[in-house]
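Visitor: Sequence plus the predicted model coming up.
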Amino acid sequence: MAIFDLKALRHRMSDTSDWWSIQKDELFEMNEGNVAFLNLGGDGQYQVKVVEDLPDVNAGVYLKSPSGEFFVGAGEDATGGGLEPDGSDAIQGCSIKLNAGSYLLKFERSGGVISLAFLPSEVSFNEFAEPVRLKD
């Protein structure tokens, strides 16, 4: 699953369509706060719920949102290969409108339900050494 502001990843438009599958590129963009890639461990259909907060979750991913609109969807729909999410039927995801700024994205998975909380933050970068795995 990928969560990002299209403006924050637009610089990847001319890159290959699967740039995100190269771990160093994935981690670079996550650490810059441009995208959150959440490895779900397998393909499938998931219900995504946006909630105000996840108080029992102590970690997350800091994200930049220059436009105030996040795409939430399949990782393979991340900007690249001359394409970005455009609302067409080929795209697996949706957009969430917030204020422009920086956010702490907290997340939790329970079976096929993924809960996301976008909390305003002054921080917009991360220091991940490994990809993020979202376990059930």
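Guide: On my side now, so go ahead. All values reported here derive from a predicted model rather than from experimental measurement.
Visitor: rest of the way, CA atoms for contacts and neighbours
Guide: OK.
Visitor: now for the helix ranked longest in the chain, which elements pack on it?
Guide: Taking DSSP state H as the assignment, the helix of the chain that covers the most residues is helix 23-31. With contacts defined as 3 or more CA pairs under 8 Å, 6 or more residues apart in numbering; DSSP states H and E, helix 23-31 has these neighbours: strand 36-39.
Visitor: what about versus this one:
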Amino acid sequence: MSIEFSVVADTATLAIFDLKAIRHRVSDSFDWWSIQSDEISEMNEGNIAFLNLGEDGRYKVKVEDSLLDPSGGIYLKVPSGRVFVGAGEDTSGGGLEPDGSSTIQGEFLSLEAGSYYMSYKVESGVICLAFSSSSKFSNDLADSIRLAI
């Protein structure tokens, strides 16, 4: 798999999640994840990954089969096999979730249902991601994930 696309992020954040894994947050406020304890809790449960980008803007994202020398990684639950990779402001909440409409900044990936280790790095200004199957789905993060772009 090699997919490239651009995302315009107005919250300086890239969010990666299976809609089913984070569906319990749909009825929460639209910006529930801006509370760091909620952000970290959901990432530690393996429900979502938030990558802090440092500033708003247009970012290129590339999803590959594997990455050489990733800068980090996070375990994720993928119960439905439908994974959204997009702008943080399109995270499920406020009664809404990404639906593929033209107002949504991101793309849906199809993966086999299960658990994954998502590795990441920035290479020549491009956010690179790779998903590898894993039996583990939880994390032990104490702080947000920040990418140097």
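Guide: Good, I have the coordinates. Treat the numbers as computed from the prediction; the structure is a model and nothing was measured.
Visitor: count of neighbours near the residue nearest to residue 131 of structure 1 when sequence neighbours are not counted?
Guide: Nearest non-adjacent residue to residue 131 of structure 1, counting by CA to CA, 6 or more residues apart in numbering: residue 27, 6.6 Å away. Neighbours of residue 27 of structure 1 under the rule other CA atoms under 10 Å: 22.
Visitor: give the contact list for residue 27 of structure 1.
Guide: Contacts of residue 27 of structure 1 were listed using CA atoms under 8 Å, 6 or more residues apart in numbering, and they are 128-131.
Visitor: Run a quick neighbour tally on the aligned residue in structure 1 for residue 144 of structure 2.
Guide: Aligned counterpart of residue 144 of structure 2 in structure 1: residue 131 (TM-score structural alignment). By other CA under 10 Å, 15 other residues sit near residue 131 of structure 1.
Visitor: Surely residue 131 of structure 1 is in contact with residue 25?
Guide: No - judged on CA atoms under 8 Å, residue 131 of structure 1 makes no contact with residue 25 at a distance of 10.6 Å.
Visitor: who's in contact with the counterpart of residue 83 of structure 1 in structure 2?
Guide: In structure 2, the residue paired with residue 83 of structure 1 is residue 96, using TM-score structural alignment. Shown in contact with residue 96 of structure 2 (CA under 8 Å, 6+ apart): 26-27, 30.
Visitor: do residue 38 of structure 2 as well
Guide: So residue 38 of structure 2 contacts residue 32 (CA under 8 Å, 6+ apart).
Visitor: what do you get for residue 136 of structure 2?
Guide: Neighbours of residue 136 of structure 2 in contact, by CA under 8 Å, 6+ apart: 75, 115-117.
Visitor: I'd like the distance between it and residue 18 of structure 2.
Guide: Distance from residue 136 of structure 2 to residue 18 of structure 2, counting by CA to CA, to the nearest Å: 16 Å.
Visitor: got it, and residue 53 of structure 2?
Guide: In terms of CA to CA, residue 53 of structure 2 sits 20 Å off from residue 18 of structure 2.
Visitor: Check residue 8 of structure 2 too.
Guide: 20 Å.
Visitor: Quick check: end-to-end length of stretch 27-40 of structure 2?
Guide: Using CA to CA, the two ends of stretch 27-40 of structure 2 sit 19 Å apart.
Visitor: what does stretch 69-80 of structure 2 give?
Guide: Termini of stretch 69-80 of structure 2 sit 29 Å apart (CA to CA).
Visitor: Distance of the match of residue 83 of structure 1 relative to residue 47 of structure 2?
Guide: 17 Å.
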